[in-house]
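Student: Sequence plus the predicted model coming up.
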Amino acid sequence: MYSLNAPPPSGVTALASELARDAPRAQARARGEHTLVAKRLGEGDHAAYARLEARAREAVRGTAPFAARVTGVERFETAVTGTSPVVYLAVESPGLVRLHRRLCERFDPVDGLEGDAYVPHVTVCRGGDPETARRLTERRIDPVEWTVDELAFFDAERGRSVSRVSLPA
């Protein structure tokens, strides 16, 4: 699966890693694996990816840098896919939500995850003890604010970014 992501800054990834240490039975994201998905684009081989990237670049053309802010620790009790619960850093970003909606006009939304169901977030950990997940959501954190000034095309199969686009696009 390819996606277009807003790379979270080191302050966000460090916070996610710190929180995950307090959930030892859960599967944590390794440093450098934290993502903030703007939109899943689809699957395919290298040729298909090239077409997906071209379409996405066209869709984001004219997008200016936008603000994002981690506001707290929350959880999905039952994940749409994968193991549950999912503890995450909630992200507030009207600019990211607008971008997501624009991308949903060009790429079909994934049922239960995108469109009206879209929740901007950075995953801290998955699975493990539900009580530990609940306790993590009670943590008070200092907000982390940043400006999203680039987007990364991400290859989930390989677990890495394959290209980037600077904003304004």
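Tutor: Good, I have the coordinates. Residues are numbered from 1 along each chain as shown.

Student: only C-alpha atoms for contact and neighbour calcs from this point on.
Tutor: OK.

Student: Would you map the strands across the chain?
Tutor: 2-5, 27-28, 37-42, 66-76, 86-92, 121-126, 144-148, 150-155, 160-166 (DSSP state E).

Student: Need the winner for burial among those.
Tutor: strand 121-126 (a mean of 25; mean count of other C-alpha atoms under 10 Å).

Student: Dump the strands of the chain to JSON lines, plus distance to Ala50.
Tutor: Below are those laid out as JSON lines (distance: least, C-alpha to C-alpha, whole Å):
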{"stretch": "strand 2-5", "distance to Ala50": "11"}
{"stretch": "strand 27-28", "distance to Ala50": "31"}
{"stretch": "strand 37-42", "distance to Ala50": "11"}
{"stretch": "strand 66-76", "distance to Ala50": "26"}
{"stretch": "strand 86-92", "distance to Ala50": "29"}
{"stretch": "strand 121-126", "distance to Ala50": "26"}
{"stretch": "strand 144-148", "distance to Ala50": "23"}
{"stretch": "strand 150-155", "distance to Ala50": "11"}
{"stretch": "strand 160-166", "distance to Ala50": "11"}
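
Student: what about versus this one:
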Amino acid sequence: MYSLNVPVPGRVAALAADLARELPGAHDRRRGEHTLVVKRLGDGDPPAVMEARAREVLADRPPFAVRIDGIDMFEEATNGSSPVVYLSVESPGLFDLHEHLCEYFDPIPKIEGDDYTPHVTLARDGDMAAAKRLCERDVEPIEWVVDELSFLDAEHGNEAGRVALG
């Protein structure tokens, strides 16, 4: 799967890694593996074609603010193991960009379009009671301005390029 992502700042990745330690038995993301998916672009076309199309769709899209403001979870994940504990994201600009991209790239059912929940995953699986306790914790909000997006090649697990906004 090829996707367009917000690069996660180091302080967000550090918070995610610290919080994941409180979820015994869970499969956490290692620092550098945290993502904030804007839109999955699919896997039907070659990556270069999807990337060129996305760059065209993103032309003149402005930078936007993002705020990490809490901890939440998907008790039953759409795909993969559950629960999925994550940092919740507030960003009208991110939602607007996601909707714009859904006009050009088909939304993935049950996770995109109206079902889109932007988040940074802390960990999957593990103890449900520990996950619920962690979700009750407050976190100091982290805000930043997104002025570029990255293309992620999930099959190879690496960033394949970046595109500037504005």
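Tutor: Sure, I can see it. Note that the structure is predicted; figures quoted are calculated from it, not measured.

Student: Post the TM-score for the overlay when you can.
Tutor: The TM-score (TM-score structural alignment, normalised by the length of the second structure) is 0.98; 166 aligned residues with a C-alpha RMSD of 0.9 Å.

Student: hmm, back to that, for Val12 of the first structure, find the nearest of the strands of the first structure.
Tutor: strand 144-148 (6.7 Å; C-alpha to C-alpha).

Student: what does that closest one correspond to over in the second structure?
Tutor: Alignment of strand 144-148 of the first structure against the second structure: residues 142-146, by TM-score structural alignment.

Student: Distance from the chain centre to that stretch, please.
Tutor: Centroid separation for stretch 142-146 of the second structure versus its chain: 14 Å, with C-alpha atoms, centre = their mean, to the nearest Å.

Student: now do stretch 37-47 of the second structure
Tutor: Counting by C-alpha atoms, centre = their mean, stretch 37-47 of the second structure comes out at 14 Å from the chain centroid.

Student: Span of it from start to end?
Tutor: 16 Å (C-alpha to C-alpha, to the nearest Å).

Student: mind listing what's buried in the longest helix belonging to the first structure?
Tutor: When the first structure is parsed with DSSP state H, its longest helix is helix 46-60. The neighbour-count check on helix 46-60 of the first structure (16 or more other C-alpha atoms under 10 Å) flags Tyr49, Leu52, Glu53, Ala56, Arg57, Ala59, Val60 as buried.

Student: Quick one: residues contacting the most centrally placed residue in the second structure.
Tutor: The residue lying closest to the centre of the second structure (C-alpha atoms, centre = their mean) is Leu36, at 2.0 Å. Residues counted as contacts of Leu36 of the second structure (C-alpha atoms under 8 Å, 6 or more residues apart in numbering) are Asn5, Val6, Pro7, Val8, Pro118, His119, Val120.

Student: Please report the distance of the residue lying closest to the fifth one once chain neighbours are set aside from Tyr116 of the second structure.
Tutor: With C-alpha to C-alpha, 6 or more residues apart in numbering as the criterion, Pro118 of the second structure has its nearest non-adjacent residue at 5.7 Å, and that residue is Val89. Here Val89 of the second structure is placed at a distance of 11 Å from Tyr116 of the second structure (C-alpha to C-alpha).

Student: what do you get for Cys135 of the second structure?
Tutor: With C-alpha to C-alpha as the criterion, Cys135 of the second structure and Tyr116 of the second structure are 20 Å apart.

Student: Check Glu76 of the second structure too.
Tutor: Distance from Glu76 of the second structure to Tyr116 of the second structure, by C-alpha to C-alpha: 15 Å.
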